[in-house]
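[1] have a look; sequence and predicted model below, questions after that.
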Amino acid sequence: MSGSRSGSSQPPGSRRPAPPRPALEALFADGNADPLRRALWLDALEQRLRPHLPPSLAAHARFANVDGTRLVFVVDSPVWRARLRLAAAELLDAARSVGLECSQVVVKTTALPLWPDPPAPRPSLPLSTATREALQAALASLQPPERDAEGES
């Protein structure tokens, strides 16, 4: 046999395989990206609509969806549902200003919290004597060395 690579799996003149794409780029590359794009679009839309909510209502309401010509919001109690309905005209105007053709605001009430609580801090464990001594030695090694007052002139 000659020195050619006739046994390789790639045809002669073919290119190397493309390097792997970054994760986010790979997610958006095929048809599976539609839900991701929609979620990002809805999040951006919420950021545009949130300033149009009355300040007292903003903590109790969350933009959820666009369903045809309806803006869907979720609130955490019936009282806020009534207040959001009073703000519907301003929200519809804001939605129209960003290009949506909305004609109705739908408000749903949930028993779940709209904003999840941050995770509770983990309790710290007591340090063993060996760990404490190792930490003190490490901290001491970071301190600049002391100079003698006599050595300076």
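    Here it is on my side, so go on. A quick note: this is a predicted structure, and the numbers were derived from the prediction, not measured.

[2] okay, CA-based contacts and neighbour counts for the rest of this
    Noted.

[3] helices along this structure, start to end?
    23-28, 33-49, 55-58, 78-86, 88-97, 129-142 (DSSP state H).

[4] export the ones you listed to TSV and tack on mean neighbour count?
    Compiled in TSV, these are given as follows (neighbours: other C-alpha atoms under 10 Å):
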stretch	mean neighbour count
helix 23-28	12
helix 33-49	14
helix 55-58	13
helix 78-86	16
helix 88-97	17
helix 129-142	11
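
[5] which residues sit against stretch 100-108?
    Outside stretch 100-108, the residues that touch it by C-alpha atoms under 8 Å, 6 or more residues apart in numbering are 68-75, 81, 84-85, 88, 92, 95-96.

[6] here comes the other one, which I'd like you to weigh against the first:
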Amino acid sequence: MRHATQLARISSILSATLPPELAGHVWFAGCDGPSAVILTDSPNWVVLIRFQQAQLLEALSHILEVPTCTQIIVRVVPEGLPNGYLTQR
């Protein structure tokens, strides 16, 4: 549960750095090597999220206090987000 809470906290901080129309459609799922994995609820948001890559990576480097992520992978989860993401935001 602690890990889910941490992911929700990071997601909330990242959302605050994004344009309002995009903020409610971005969730941080973790790092996979040098890649930050971002979840979204529709393929319509993928291009806009990728356009915000530099901003998201900069925010992550401040949040994680280590610039471990150098790129973003966007995964679409149209069936719904993992349990807890929406309730912990």
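    Arrived safely, thanks for sending. If you're wondering where the values come from, they're calculated on a predicted model, not measured in any experiment.

[7] circling back to that earlier point, can you lay out the helices of structure 1 as a markdown table showing distance to K108 of structure 1?
    Formatted as a markdown table, the helices of structure 1 follow (distance: least, C-alpha to C-alpha, whole Å):
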| stretch | distance to K108 of structure 1 |
| --- | --- |
| helix 23-28 | 31 |
| helix 33-49 | 16 |
| helix 55-58 | 14 |
| helix 78-86 | 7 |
| helix 88-97 | 13 |
| helix 129-142 | 54 |
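
[8] ok, so of the contacts of stretch 100-108 of structure 1, who is nearest S56 of structure 1?
    L84 (10.4 Å; C-alpha to C-alpha).

[9] any idea what the closest one aligns with in structure 2?
    Mapped onto structure 2 by TM-score structural alignment, L84 of structure 1 lines up with I49.

[10] and the equivalent of A44 of structure 1 over in structure 2, how far is that from Y85 of structure 2?
    Using TM-score structural alignment, the equivalent of A44 of structure 1 in structure 2 is R9. To Y85 of structure 2, R9 of structure 2 is 10 Å away according to C-alpha to C-alpha, to the nearest Å.

[11] which one in structure 2 is aligned with Q104 of structure 1?
    Using TM-score structural alignment, Q104 of structure 1 lines up with Q71 in structure 2.

[12] how much space between R85 of structure 1 and L91 of structure 1?
    10 Å.

[13] now swap in L24 of structure 1 and tell me
    32 Å.

[14] end-to-end on stretch 61-75 of structure 2?
    Distance across stretch 61-75 of structure 2, first residue to last, is 20 Å (C-alpha to C-alpha).

[15] right, I mislabeled it, should have said stretch 50-58 of structure 1
    In stretch 50-58 of structure 1, first residue to last residue: 7 Å (C-alpha to C-alpha).

[16] again with stretch 63-79 of structure 2
    28 Å.

[17] can you tell me which residues contact the match of L84 of structure 1?
    Per C-alpha under 8 Å, 6+ apart, neighbours of I49 of structure 2: L22, V26, V74.

[18] tell me the one among the residues you listed nearest to M1 of structure 2.
    Among the contacts of I49 of structure 2, and counting by C-alpha to C-alpha, the member closest to M1 of structure 2 is V26, at 20.1 Å.
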